[in-house]
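Novice: Next one to model:
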Amino acid sequence: MPPHANSRSARLRRTLLAGLIAAAVVFPVSAATSPDAPAPQAVRFSQSASASERYTASLANLGEAARMAADAGRADRAAKLRAMRAGGTARFLSFDGHGTGRAVEVLGDLATADRVAVLVPGSDTTLDTYQRFRAGALALQQRLQAEHPRSAVVAWLGYDTPGTVSTTVLTATRADDGARELAPFLEELRRLGPSGAHQALLCHSYGSVVCARTGTGPAVTDMALFGSPGTGADTAAGLPTRARVWAGRGSDDWIEGVPHVRVAGVGFGVDPVDPAFGALAFDAGTGGHSDYLRPGTTSLDSLARIVLGTTAPTEASHA
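Specialist: The predicted structure follows:
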């Protein structure tokens, strides 16, 4: 085996060992102190349900979940669910309060939006951390609206994200589950909006693994991978999409140090910002792993231009 291959394998073993040790310490504690809050059955919608019907039913379900959490003595979860309701004005296409939770929220008007960004989050995104995820979605929506009023952002927490300190974050199992949910949702989203609307997938961290496994239709014109640990594919051309694939990483993002190897189904292989991967590069600025959607950042501006289609591929150079 070549020396550089031995070095990569050694780095991967060290990363896996650290993750397994931390998981062994963290998970028993978290399981003992954070029991699931009770929640009502999630609403299942027919394909004929309108966006407004889904908003109304999901908001009612969210309110009931908050009441049940409060009655069960889960005051912290209840408060976070009430915050999600935003005084009864939030627009959720779906909501499920069981376990760590799932929620799909729309910021903007789907009925008129001809540019729709779908944000796919990474690890540790749950109902308990939802406001952090939503803050990024709101920053993007405000940036888009300033330039193009007919735009919307969908905050898609539609899968059970892995924990950052867990064995699941090292494999594609959760990503495969997420991809099976995301692909039909994108088709559903196309039916809910105006004909010909463009969709852009914006995929952060482990969410980039989800997107890389999601088959997309012609409505998805762009896929942006940022803060990515890899995708499991060797090249952008190997992804199940005809969309333009972009990749960017902030200069202070710790994920640069993650070994880009794949051994026995563990790890995600080629770094998407490596020229060999073949993605279009975008300027992600100097931020860290959680900074890509912060207001005023270079990365937020770059992602907004990808959504709006105002960054031509010929303007991009490989990282």
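
Novice: Please make it C-alpha for all contacts and neighbour counts, starting now.
Specialist: Fine.

Novice: Isn't residue 270 up against residue 277?
Specialist: Yes. Residue 270 is in contact with residue 277 according to CA atoms under 8 Å; the separation is 6.7 Å.

Novice: which residues do the two both contact?
Specialist: Counting by CA atoms under 8 Å, 6 or more residues apart in numbering, the shared contacts of residue 270 and residue 277 are 234-235.

Novice: can you give me the strands for this structure?
Specialist: Here the chain has its strands, by DSSP state E, at 92-96, 102-108, 115-120, 151-157, 198-204, 220-226, 244-248, 280-281.

Novice: how about a markdown table for those, with mean neighbour count added?
Specialist: Shown next, in a markdown table, are the strands of the chain (neighbours: other CA atoms under 10 Å):
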| stretch | mean neighbour count |
| --- | --- |
| strand 92-96 | 24 |
| strand 102-108 | 22 |
| strand 115-120 | 27 |
| strand 151-157 | 26 |
| strand 198-204 | 25 |
| strand 220-226 | 25 |
| strand 244-248 | 24 |
| strand 280-281 | 24 |
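
Novice: Now distance to residue 12 too, for those, in CSV please.
Specialist: Shown next, in CSV, are the strands of the chain (distance: least, CA to CA, whole Å):
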stretch, distance to residue 12
strand 92-96, 36
strand 102-108, 31
strand 115-120, 26
strand 151-157, 29
strand 198-204, 22
strand 220-226, 21
strand 244-248, 23
strand 280-281, 26
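
Novice: Another for comparison:
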Amino acid sequence: MREGSLRRAVRARRLRRALLAATVMAAVVVPVSAAARPRIPAPAPAVLAPPTASNLGGIYEANRADAAEAARMAAAHGDRTRAAADRAMAAPSRRFLSFDGRGTGRAVEVFGDLAHADRVAVLVPGSDTTLETYGRFRAGALALRDRLGPRGAVLAWLGYETPGTVSTTVLTPDRAEEAAPRLRAFVRGLRGVVGRSAHISLLCHSYGTVVCGRAAPGLDVSDIVVVGSPGTGASSAAALRTSARVWAARGSADWIAYVPHASAGLFGTTVGFGSDPVSPSFGARVFRAGAAGHSGYFAPGSESLANLTRIVLGDTSEVTRA
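Specialist: So this is what the prediction gives:
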């Protein structure tokens, strides 16, 4: 019996290595058309004071002005898609803690009354999230905000240049290592708005879970939640070196289950992100995500969104565990 178990374990390791190699080769040989896209001009972001509960209005106004100018510049450049995205962000109802229209773009949008919230969720997106595709990320933030009630606020943190889904960068931690210091600094600054008593939850999706894994040590948050994760880069929840509760979920229709949860050194970098966060050996609090596909964790009415809401509100005994 032991010999049979050993043979199965060896075969499983070989399969993971083969899948990892195939994934690497696919990313290397498939051309990435976006790489040839010309850079879109936009103004440099406004230099603003650190956010506080009293100066949010001025920050929102300055970032809307930046978005309007970015829209004008993108239109003059002939990029109608980016111009439309920037123009939408300049609408009077939008509230951004930061906006940068250069390159693929960065933005941090606020949903809810941030100055008076005692439960705050920071959403960290995965690959292929840019200003042009921001609408789908925003929709998830709005769906969560709608469930939180008056005590909750949501921040959609597009604070880094996300990798393309079909690219070599999505297989390595390089973008995550660049993003992690930005996320740490953002959470520190957020405390200047919401105060020490507010509970902050970090909700991380797909490649965003790698970002959160890199940023986790010492991060001042109550919960770190990873959904649709290819791995965090850590071997276990304990290896994240955080005092936060670590949660993980994967929907039954999520293709990420077929991505090898392994890592290997290749060409001077690390390829892959290691242990599966929903495996028992990882040690996270695994919760049910129903039939969510890879982009469905924040879908209105879903089991996944219901559990994410419970975690943010601190109703952890009500979370349906897997």
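
Novice: now what about the TM-score between them?
Specialist: Scored against TM-score structural alignment, normalised by the length of the first structure, the superposed chains reach a TM-score of 0.92; 308 aligned residues with a CA RMSD of 1.7 Å.

Novice: mind checking what residue 94 of the first structure lines up with in the second structure?
Specialist: Mapped onto the second structure by TM-score structural alignment, residue 94 of the first structure lines up with residue 98.

Novice: swap that for residue 64 of the first structure, sorry
Specialist: Aligned partner of residue 64 of the first structure by TM-score structural alignment: residue 69.

Novice: Relative to residue 45 of the second structure, how far out is that match?
Specialist: Residue 69 of the second structure sits 11 Å away from residue 45 of the second structure, going by CA to CA, to the nearest Å.

Novice: Which of these two has more residues huddled nearby?
Specialist: More neighbours surround residue 69 than the other of residue 69 of the second structure and residue 45, with 19 against 16 (other CA atoms under 10 Å).

Novice: So the more buried one is in contact with residue 42, correct?
Specialist: Yes. Residue 69 of the second structure lies in contact with residue 42 (CA under 8 Å); the separation is 7.3 Å.

Novice: Touching, the match of residue 94 of the first structure and residue 89? I think so.
Specialist: No. In this structure, residue 98 of the second structure is not within contact of residue 89 by CA under 8 Å, at 11.3 Å.

Novice: so who does the residue nearest to residue 23 of the first structure when sequence neighbours are not counted touch?
Specialist: Counting by CA to CA, 6 or more residues apart in numbering, residue 23 of the first structure lies nearest to residue 166, which is 5.0 Å off, once chain neighbours are set aside. Contacts for residue 166 of the first structure (CA under 8 Å, 6+ apart) come out as 19-20, 22-23.

Novice: Can you match the residues you listed up with the second structure and say which hold?
Specialist: Among the contacts of residue 166 of the first structure, the contacts conserved in the second structure (both residues aligned by TM-score structural alignment, their matches' CA atoms under 8 Å) are 19-20, 22.

Novice: Make a PyMOL selection of the buried ones in those.
Specialist: Listed next is the PyMOL selection for buried residues among those, using 16 or more other CA atoms under 10 Å:
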select buried, resi 19
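
Novice: Compile the kept ones among the contacts of residue 166 of the first structure into JSON lines and extend it with columns for distance to residue 178 of the first structure.
Specialist: As requested, these are exported to JSON lines (distance: CA to CA, whole Å):
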{"residue": "19", "distance to residue 178 of the first structure": "22"}
{"residue": "20", "distance to residue 178 of the first structure": "23"}
{"residue": "22", "distance to residue 178 of the first structure": "25"}
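
Novice: So which of the kept ones among the contacts of residue 166 of the first structure are in helices?
Specialist: 19-20, 22 (DSSP state H).

Novice: OK, contacts around the aligned residue in the second structure for residue 54 of the first structure?
Specialist: Counting by TM-score structural alignment, residue 54 of the first structure corresponds to residue 59 in the second structure. Applying CA under 8 Å, 6+ apart to residue 59 of the second structure gives the contacts 48, 51, 96-98.
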